[in-house]
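Visitor: What would the 3D arrangement of this be:
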Amino acid sequence: MTHSAITERFTKIKEEGGGKKAFIPYIMAGEPSVSETVDIVMELEAMGADIVELGVPFSDPVADGPTIQRAAMSALSRGVTLRKVIDMVKTIRQKSLIPIVLMTYFNPVLKFGLGNFVEAALSNGVDGIIIPDLPPDEEVDFTASCHKGGPDTIFLLAPTSTDKRIGLVSRQSRGFIYYVSLTGITGSAIAIDDSLKARIEKIRTISKKPVAVGFGVKTKDEAAAVAAIADGVIVGSAIVKAIGQGQETFRTLVKSLRAAI
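Guide: Okay, the predicted model is just below:
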């Protein structure tokens, strides 16, 4: 099996050692504009991001908090669709090979057409896909077709996940496993404590895949604490908010997060 760009990135980080972990910033595609999204990805790469998660705007983002919901509504008002987000990735690919993961809900993918999506993702340089409302035991044909040459399927685990669910997610995930640090929405407060460490250790007894932690990481101190126990740190709401506050705020936050992870 050929290794994906995401797997290769995690392998490279591990080989480099020195305590560095994967820094995975999330931004909303099309916010504040389509062209600026491409520029922001380039900036994130220049500041040391390892993988970029591109949010696909959706009208009912059940896993997202107010910051990302507002960004999604703003992008939707500009006519940003899954097709346009895939086109953005194609544009980015003319300038960069940074691994890109799309975070979308299942409805836009279904509307796009499952086979069409896998083909478009593959031909335009999408490396991975996260679908929060698609469990790993549903739409198994779609997941299998992704495994045959489409984007890496990245599934989610939560504090409530059973050993059986951890095993299933590990088998169906490619690239990395996304551990949701809390039973809430994006942007909620994270508790970095012994229970978080214990959950990650539990996942590692069942799976050899890298574990990246998201939901709730806002500050460099939180990022450093999560990086100490996980393979990657995903930061979304704080970065989306900083983009809205201007370039200086955005750059300061991203640089501090990169240094901490």
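Visitor: all contacts plus neighbour counts: C-alpha atoms, from now on.
Guide: OK.
Visitor: so residue 129 makes contact with residue 105?
Guide: No: the criterion here is Cα atoms under 8 Å, and residue 129 misses it with residue 105 at 9.9 Å.
Visitor: Give me the common contacts of those two.
Guide: The overlap between the contact sets of residue 129 and residue 105 (Cα atoms under 8 Å, 6 or more residues apart in numbering) is empty.
Visitor: mind listing what residue 101 touches?
Guide: Residue 101 makes contacts with 51, 52, 53, 54, 126, 127, 128, 129, 130, as judged by Cα under 8 Å, 6+ apart.
Visitor: mind running it again at 10 Å?
Guide: Taking Cα atoms under 10 Å, 6 or more residues apart in numbering as the definition of contact, the neighbours of residue 101 are 6, 24, 26, 51-55, 89, 125-130, 151-154, 175.
Visitor: what about the helices in the protein?
Guide: Taking DSSP state H as the criterion, the chain contains helices spanning 5-16, 34-46, 66-77, 82-93, 106-112, 114-124, 140-147, 163-172, 194-206, 220-227, 237-244, 247-260.
Visitor: Which one, of those helices, ends up nearest to residue 134?
Guide: Closest to residue 134 of those is helix 106-112 (Cα to Cα; 6.3 Å).
Visitor: Provide the contact partners of the closest one at residue level.
Guide: Outside helix 106-112, the residues that reach it (Cα under 10 Å, 6+ apart) are 56-58, 60, 81-83, 113-118, 120, 130-134.
Visitor: Report the buried residues of stretch 98-108.
Guide: Taking 16 or more other Cα atoms under 10 Å as the neighbour-count basis, stretch 98-108 is seen to contain the buried residues 98, 99, 100, 101, 102, 103, 104, 105, 106, 108.
Visitor: Redo the residues you listed as TSV? Include distance to residue 251.
Guide: Shown next, in TSV, are those (distance: Cα to Cα, whole Å):
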residue	distance to residue 251
98	18
99	20
100	20
101	21
102	22
103	23
104	25
105	29
106	32
108	31
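Visitor: still on that earlier bit, as CSV, the helices of the chain with distance to residue 184 would be great.
Guide: Below are the helices of the chain laid out as CSV (distance: least, Cα to Cα, whole Å):
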stretch, distance to residue 184
helix 5-16, 26
helix 34-46, 27
helix 66-77, 12
helix 82-93, 25
helix 106-112, 19
helix 114-124, 28
helix 140-147, 26
helix 163-172, 18
helix 194-206, 15
helix 220-227, 17
helix 237-244, 13
helix 247-260, 23
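Visitor: One more sequence to fold, the one below, so I can look at both together:
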Amino acid sequence: MSEPSAIVPEGARGAVARLIDERRAQGSGILVGYLPIGFPDLATSIDAAVALAENGVDVIELGPPYSDPVMDGPVIQAATQQALANGFKLRHTFEAVRGITERCDAPVLVMSYWNPVQQYGVERYAAALEDAGAAGMITPDLIPDEAGDWFEASDRHGLERVFLAAPSSSEARLATVAERSRGFVYAVSTMGITGARADVDAAARGLVGRLRDAGAERACVGIGVSTAEQVREILGYADGAIVGSALVKALADGGVDALGRLAAELAAGKA
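Guide: Sure thing, here's the model as predicted:
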């Protein structure tokens, strides 16, 4: 297996990296919004993702439902379990990406646990993502040391690859993640599962600083982000803020209209 190149040519930057660089030049950052595919049904989940883009969310993070979601909190778990009960199939991932990219310009990142990708076939999965118009993939339970197949497939299909970093990560791990991520590094703001929190841990600021020292060009903060004030605070030191559970709850409680309103409120934090 080939090792990923440490240096990415300027022309090889993907859509998310380009967007972050543009916003940074303007003195701002990006807002990333997460939604599970197939909740409350496939068609509505596509409409919901488009509504995010129409209300100020810059990058859409799509989560294929998975039966063992080790990082997901109760809100997202409930949504993904409903999607699975409704008959979600892996092919719906690519249908959803295509349905969204045909209706809006926001880059789409698929957030997938690694086992379904392996079962589908890494090369086949990457090719399907490219064909559907995805920008790349976030892999929460894949570490760079075990990602040789993904390096090759993502490079071959021009896909950004986002690895996670946590406050507990060693300096060596941060350096590896910084070197091998494409697009940005996902900085986990706190240890634990997803879910809105009143305060995003101060550890997030320290983690982003450590990632910068380790060579990360771009870092976005997620886990626990739920208000415009938190978005504004995060964009003071990071390149992006990632919101998940709060958006899923809005969709569950009030449908696509409520989701759009919350997205617009969160986007106000970019100002």
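Visitor: about what we covered before: which of the buried residues of stretch 98-108 of the first structure lies closest to residue 212 of the first structure?
Guide: For residue 212 of the first structure, the closest of the buried residues of stretch 98-108 of the first structure turns out to be residue 101, at 12.9 Å, with distances computed as Cα to Cα.
Visitor: any idea of the angle the strand ranked longest in the first structure forms with helix 34-46?
Guide: When secondary structure is assigned using DSSP state E, the longest strand within the first structure turns out to be strand 22-28. Orientation note: strand 22-28 of the first structure sits at an angle of 170 degrees relative to helix 34-46 (axes from the mean of the first three to the mean of the last three Cα atoms, to 10 degrees).
Visitor: Tell me how far strand 22-28 of the first structure lies from the chain's centre.
Guide: Its chain's average C-alpha position is 6 Å from that of strand 22-28 of the first structure, according to Cα atoms, centre = their mean, to the nearest Å.
Visitor: equivalent range in the second structure for that strand?
Guide: Residues 30-36 of the second structure are where strand 22-28 of the first structure lands when matched by TM-score structural alignment.
Visitor: isn't residue 84 of the first structure right up against residue 38?
Guide: No: contact status for residue 84 of the first structure versus residue 38: not in contact, 12.0 Å apart, counting by Cα atoms under 10 Å.
Visitor: Looking at those two now, which is surrounded by more residues?
Guide: Neighbours per residue (other Cα atoms under 10 Å) separate residue 84 of the first structure from residue 38, with residue 38 holding more: 19 against 15.
Visitor: Could you work out the end-to-end span of stretch 124-136 of the first structure for me?
Guide: Separation of the first and last residues of stretch 124-136 of the first structure by Cα to Cα, to the nearest Å is 24 Å.
Visitor: quick one: buried residues of that stretch?
Guide: Using 16+ other Cα under 10 Å, the residues of stretch 124-136 of the first structure that count as buried are 124, 125, 126, 127, 128, 129, 130, 131, 132, 134, 135, 136.
Visitor: do stretch 179-186 of the first structure as well
Guide: Neighbour-count burial for stretch 179-186 of the first structure [16+ other Cα under 10 Å]: 179, 180, 181, 182, 184, 185, 186.
Visitor: Counting neighbours, what do you get for the aligned residue in the first structure for residue 246 of the second structure?
Guide: Residue 246 of the second structure maps onto residue 238 in the first structure, with residues paired by TM-score structural alignment. Neighbour count for residue 238 of the first structure, taken as other Cα under 10 Å: 22.
Visitor: So residue 228 of the first structure sits against residue 261, correct?
Guide: Yes: with contact defined as Cα under 10 Å, residue 228 of the first structure counts as touching residue 261 (8.1 Å).
Visitor: who has more neighbours, these two?
Guide: Taking neighbours as other Cα under 10 Å, residue 228 of the first structure and residue 261 compare with residue 261 leading, 24 against 16.
Visitor: Distance of the more buried one relative to residue 80 of the first structure?
Guide: Applying Cα to Cα, one obtains 31 Å for the distance of residue 261 of the first structure from residue 80 of the first structure.
Visitor: Repeat that for residue 66 of the first structure.
Guide: Where residue 80 of the first structure is concerned, residue 66 of the first structure sits at a distance of 19 Å (Cα to Cα).
Visitor: So for those two, which sits in the more crowded spot?
Guide: Here residue 66 of the first structure and residue 80 are set side by side on neighbour count (other Cα under 10 Å), and the busier one is residue 80, at 21 against 14.
Visitor: Tell me the spatial nearest neighbour of the more buried one, not counting adjacent residues.
Guide: Excluding its sequence neighbours, the residue lying closest to residue 80 of the first structure (Cα to Cα, 6 or more residues apart in numbering) is residue 30, at 6.2 Å.
Visitor: picking up where we left off before, what about the longest strand of the first structure, how far off from the second structure?
Guide: Superposed on the second structure, strand 22-28 of the first structure shows a mean distance to its aligned partners of 0.5 Å (mean Cα distance after the TM-score superposition for the first structure).
Visitor: which residues touch the counterpart of residue 49 of the first structure in the second structure?
Guide: Residue 49 of the first structure is assigned residue 57 in the second structure as its aligned equivalent, the criterion being TM-score structural alignment. For residue 57 of the second structure, the contact set (Cα under 10 Å, 6+ apart) comprises 30-34, 49-51, 106, 242-243, 260, 263-264, 266-267, 270.
Visitor: Lovely, talk soon.
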